[in-house]
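> here's a sequence, model it:
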Amino acid sequence: MPTLTEINLADTQLKQFPDGLLTAIERLSVNLSGNQIVKIPDSAFQLSTILTDAFDLSRNPLSRATLMQIKAYCQRTGEDFGADAPAALRDRIKALYPTFSEARSNRFFFELPGDLDAAEPAIEALEQEYEQMRTDLQEWAIDTPEHHPVQDEPLDLQTRAQDQLNRQAFKQLLEQAWRRETAPDDDNLSGRSHILTFNQPIIGELPHVNARLEHVTVIDLEGAGTTTGVNGLLKCVPKLQQLILSKFRLGDIPTQAFNLPELNTLILIDSQIVLTPASNSALSGLQHLQYLDLSGNPLGRTPDVRHVSLLESLYLQETGINQIPEGMFSLRELRVVDLSDNLIEDMPAALFELRGPLESTCDLSGNPWSARSLNHLRQYYLQTGNDLNVEAVHQDAAGNPVQRPVTPEPMEQ
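You can find the predicted model right below:
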C-alpha cells in the first residue's frame, strides 16, 4: 500500500495493529478507530510525528501498558495516535475546558506530566487552582479603592461602581484565559497560545493571580492613567512573549517583566515610567528582546541597550532623553529607530558604524541637533538616501540645497 495516502479500516473488528502501516510512508490519515486493538507495536513509538499524526486509534480497548507508552510519546512529541483517555478523566478535563473537543481533551490528558497514575492528581490540582483563582479574583473585583491612586481624593459611588464593573469584566477575561478561550496568538508557532487583551480602565493594581497561565503569550492592556501595578498578574504568565501596556501609571518598568525569559516585545507607552539605575541595568539584560517602545514616558535617563543584541525596533519618542542610547550603534539587527521629539544634541560618528541599513520609517526629528551632528546626519543621508525624517539634512550649513550624487546605471552590453 505504498501509494495510498488515506487508509480507512475503522469498525472492521481488527484485533492487531497492521504491521504494514509502520513504514516511513507519509499518509494523510490512517483510521483504525472502533476496533479491538489492545496493543501498538513498540516500533510505532520510534516513528516521526510526521507519520504518527495520521493515526486515529480512538474507540479501541488499548491496554494500560499501551496507554503508558502513548503518554510518554505524547509528552515527548505532542502526538497521541488519536487514542482515547480514560472516559472519567476526560470528562473532568472537558468540565474544566468546555470549549475543548473530545480529541483535544484526549490530547490534553496525554500531555499531562507524569505517568497514568499522576494524571488524576494533576487534574485535581487544576480543579483546585481554578476554583481558588475564581475566589481570589472575586475578592479583588469587589475590593474597589476608596481613593484615587494618584490624586488621593475620595472616589464617588458612581466611579467605584464603574470600576467594580470593569474589574468583574477583567475577572471574567482571566477565567476565560485560564480555560484557553481567549483569542489565539496566531504569530506563535506552537499553535496553542492565547492573547489577553483588555481596554477598560482599572483603578489601582491588577490582581495577583495564583495560577499558571503558561499558554498566554501576549498581554495587551490599555488603561486611563489609574492602573498602578501589574507584577501580580505577570507572575502567572511565565511564557509571555509580548507585553503591551498603554496609559498606565507604573512609575518604573514592572520588575516581573525582567523575569520573563521568552519576552521579545516590551511596549510600555504613556505610563509615567521613570528609569532607575536598577531598572536601566535590568533592561539591558533582556537579551531576547526584539521590540522596545517606551514612548511618552518621562524616563529621566537614557536606556542602555548595549546587551540587547537581538533588538530590531527601538521607540523612545517624547521621553525627554538627551543622548543617544548607549550601545545602539553596535546592534546588528537594529532596523527601526524613533528618537523624535527629545532633547538630543549630539549624534556621534558611530552612526556610520551601523551593521545594517535603517528603514525609511526611522524618525530623529524634533531634536536640537548641533551643527556637527547635522553634518553627520547629512553625510548619512548622502550615503544612504535616508534622511531619518530630519528635514535640515536637505540643506548644507549655508542653507543651500543638498543633492545626492546620482549613481550611473550600468551600460548595456
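
> every contact and neighbour count from this point should use C-alpha atoms.
Fine.

> what about the longest strand in this structure?
In terms of residue count, the longest strand belonging to the chain (DSSP state E) is strand 216-222.

> if you count contacts, what does that strand end up packed against?
Under the contact definition 3 or more Cα pairs under 8 Å, 6 or more residues apart in numbering; DSSP states H and E, strand 216-222 sits against strand 194-198, strand 242-246.

> mind listing the helices in the stretch 51-200 of the chain by residue range?
Read by DSSP state H, counting those that start in this stretch, the stretch 51-200 of the chain holds these helices, from start to end of the chain: 64-77, 87-96, 102-111, 116-142, 157-178.

> buried set for the fourth one?
Read it as helix 116-142. Across helix 116-142, burial judged by 16 or more other Cα atoms under 10 Å covers 116, 119-120, 123, 126-127, 129-130, 133-134, 136-138, 140-141.

> with the last one instead?
Judged by neighbour count using 16+ other Cα under 10 Å, the buried positions of helix 157-178 are 160, 163-168, 170-171, 173-175, 177-178.

> quick one: residues in contact with it.
The contact list for helix 157-178, computed with Cα atoms under 8 Å, 6 or more residues apart in numbering, reads 130, 134, 137-138, 140-146, 182, 194-196, 198, 200-203, 213, 216.

> structure for this one too, so we can compare:
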Amino acid sequence: MHLIKNGADDLYSAVLHALPDAEREALGFPHPGQGSALKDRVRAQPLFPRTQVSQHLEQPVVALDFKSPMELTYGRVSYPLLGADAPDKSVSSIEALVHELYPSLNTLERARVMSSLPSTEVEAREVIAHRTREWHALRDDMELWTLNAPATNQRTGEMLSPNSIIARVQDRRAFSHELERAYRRQTAFDNHYADPARDGFELTLTRILIEDMPTINADFSHVTYLSLNGQGAITGINEFLQHFPGLRVLELRNFELDRLPDAVFTMQNLTELRLENSAITLTPESASGLAGLERLEYIDLDNNPLNITPDFSNMPNLNTVHLHNTELSVFPSTLLGLSELEIIDLSENLITHLPSELFEAPAYITSGLDLEDNPLSEDSLERVREYFAQTDIDMNIQLEDEDAIEQVVVSESEE
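Here you go, the predicted structure:
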C-alpha cells in the first residue's frame, strides 16, 4: 500500500516496483511501470484444480457424507466451485445442469451421471429438466406433509400439547430434509460393493415416524440403503417403498405393518431385510413373495406373529436368519440345504418337533442354531441329548441332564 501511495497505479505496478531489478527482468518486465502487462499475464494463467492445490496445502479430504454446520439453502455445503473444478458452461451446458441439480457430486461422479443420460443433447436436457421438476415437486409435497402433521393422538383422538405438535413438525421437517438430500445425492454413499456401478446412496433416519408416510412421485432408484423407525400403524408405507426399487438393504423398525408390503417383492437387488417388531403376519401370497427374494443374505423378522414358516430354499446366499418370537410351530427345514448359514435364531417359538434331517445336517448349521425356549416334545429332546453326546452341540437347548451327559462323554474319552 505504501508503494501504491507513492506512485504505483495498482497492486500489479506496486509488485513490480517492489521487486529487485534482476528478479523483475527475469520475469520479462524490464520496466517497473508495466503493471498492466503483469495483470494480463496473471489472468492468462488457468486456475489449478482444488484437488491439486489441496495436496500442497495439506487439506484433509472432505467426506462424501459431510454435513455443513452452516445449514445453507437446499443442502448446499459451500460456495459454488470455481476455476478448473467448476463445470465449463461453454464446453458442456449439460454438465452445468447436472452440477446445478447435484451440487455435491465431484467431477468423476458427475461424469457417471452424465454417462447414464441419453446420448443426444435434446434427450439429455429433457431428462435433467424432468428430474429438476421432480425435485421441485418433491420439496412442495414434503412441505405440505410437514405442515399437515396431525395435532391429535392417533389412538385416543385427544389433542396434543403445543410442544408435542412442534416436536412432530420438527421430526417431519428433519425427514423431509434428508429425503430431499437423498434425491440430490447428498447423503452418505453406500459403498458396500466398492463398485460405483452397483453402489448407491443411503437414506437413514433415526427420528420416529408416525401416522402416515408422505405421498411422493420422485424416483429414488439410486438409493440402495433405507433405514427408518416407526411407531404404531402408519399408512402409505407400501406406496412410499415403490419409489425405492433399487434397495440392497431395507430396514423398518417398529412399524405396525400387519403384512409384508408388496413393494418388497419387486426389490430384486435386496440382500438384507430387517423388519423386526412390525406386527407382520404372513399369508400364502406374501410367503410366496418372500420366497422369491433369491438374493437375500440376511433376514430379520424377530417379534412378528408370522403364523406361516417361510420357505428359504431359493436363497443360496442366506447367511443370517432371525426368527425369534415369531410364533412358528414348524421347523423351517428348507434352511438345512443352504451352505452359507452361520446364524439361525429360532428361539421363543412354538416348535415341538425337530425333523430327523436336522441331526444329519452339517455342524456349521447346528452349531449356529438357537432353539432356546421352544416346547419340544420328549422325543425331540431325546434326539438332542443323543446328538449332544456325540457332537457337544446343544443348539442352545437347556437339557436337564446336560451335566450327566458331559460326564459320560468325558468318561468315554478317558477309556
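
> re earlier: quick one: closest of the helices and strands packed on strand 216-222 of the first structure to Asn280 of the first structure.
The stretch from these with the least distance to Asn280 of the first structure (Cα to Cα) is strand 242-246; that distance is 17.4 Å.

> which bit of the second structure covers that closest one?
The alignment of strand 242-246 of the first structure onto the second structure (TM-score structural alignment) covers residues 249-253.

> can you tell me the mean distance of the matching stretch from the first structure after alignment?
Its match in the first structure and stretch 249-253 of the second structure itself, once the structures are fitted together, sit a mean 1.0 Å apart by mean Cα distance after the TM-score superposition for the first structure.

> tell me the contacts of Ser353 of the second structure?
In this structure residue 353 of the second structure is His, not Ser. For His353 of the second structure, the set of contacting residues under the criterion of Cα under 8 Å, 6+ apart consists of 330-331, 376-377, 380.

> run the last query once more with 6 Å
Ser380 (Cα atoms under 6 Å, 6 or more residues apart in numbering).

> if I line the two up, what does it land on in the first structure?
Taking TM-score structural alignment as the alignment basis, one finds that His353 of the second structure is matched in the first structure by Asp346.

> helix, strand, or coil at that match?
Counting by DSSP: H, G, I helix; E, B strand; the rest coil, the backbone at Asp346 of the first structure sits in coil.

> which part of the second structure lines up with stretch 6-15 of the first structure?
The alignment of stretch 6-15 of the first structure onto the second structure (TM-score structural alignment) finds no residues at all.

> and of the helices and strands packed on strand 216-222 of the first structure, who's closest to Val30 of the first structure?
strand 194-198 (30.5 Å).

> got a list of contacts for the helix or strand just after the closest one?
From strand 194-198 of the first structure onward toward the C-terminus, using DSSP states H and E, the following helix or strand is strand 204-205. Strand 204-205 of the first structure is contacted by residues 227-229 when judged by Cα under 6 Å, 6+ apart.

> can you do 8 Å?
Counting by Cα under 8 Å, 6+ apart, strand 204-205 of the first structure makes contact with 145, 149, 226-230, all of which sit outside it.

> looking for the alignment partner of Asn304 of the second structure in the first structure.
Match for Asn304 of the second structure (TM-score structural alignment): Asn297.

> ugh, typo on my part, it should be His136 of the second structure
Aligned by TM-score structural alignment, His136 of the second structure pairs with Glu131 of the first structure.

> can you tell me how far that match is from Gln287 of the first structure?
Distance, Glu131 of the first structure to Gln287 of the first structure, using Cα to Cα, to the nearest Å: 37 Å.

> burial of Ala149 of the second structure, as a residue count?
By the measure other Cα atoms under 10 Å, the count of residues near Ala149 of the second structure is 20.

> nearest residue to it other than its sequence neighbours?
The spatial neighbour of Ala149 of the second structure that comes closest, neighbours along the chain excluded (Cα to Cα, 6 or more residues apart in numbering), is Val169 at 6.0 Å.

> need the counterpart of that neighbour in the first structure.
So, by TM-score structural alignment, Val169 of the second structure is matched to Gln164.
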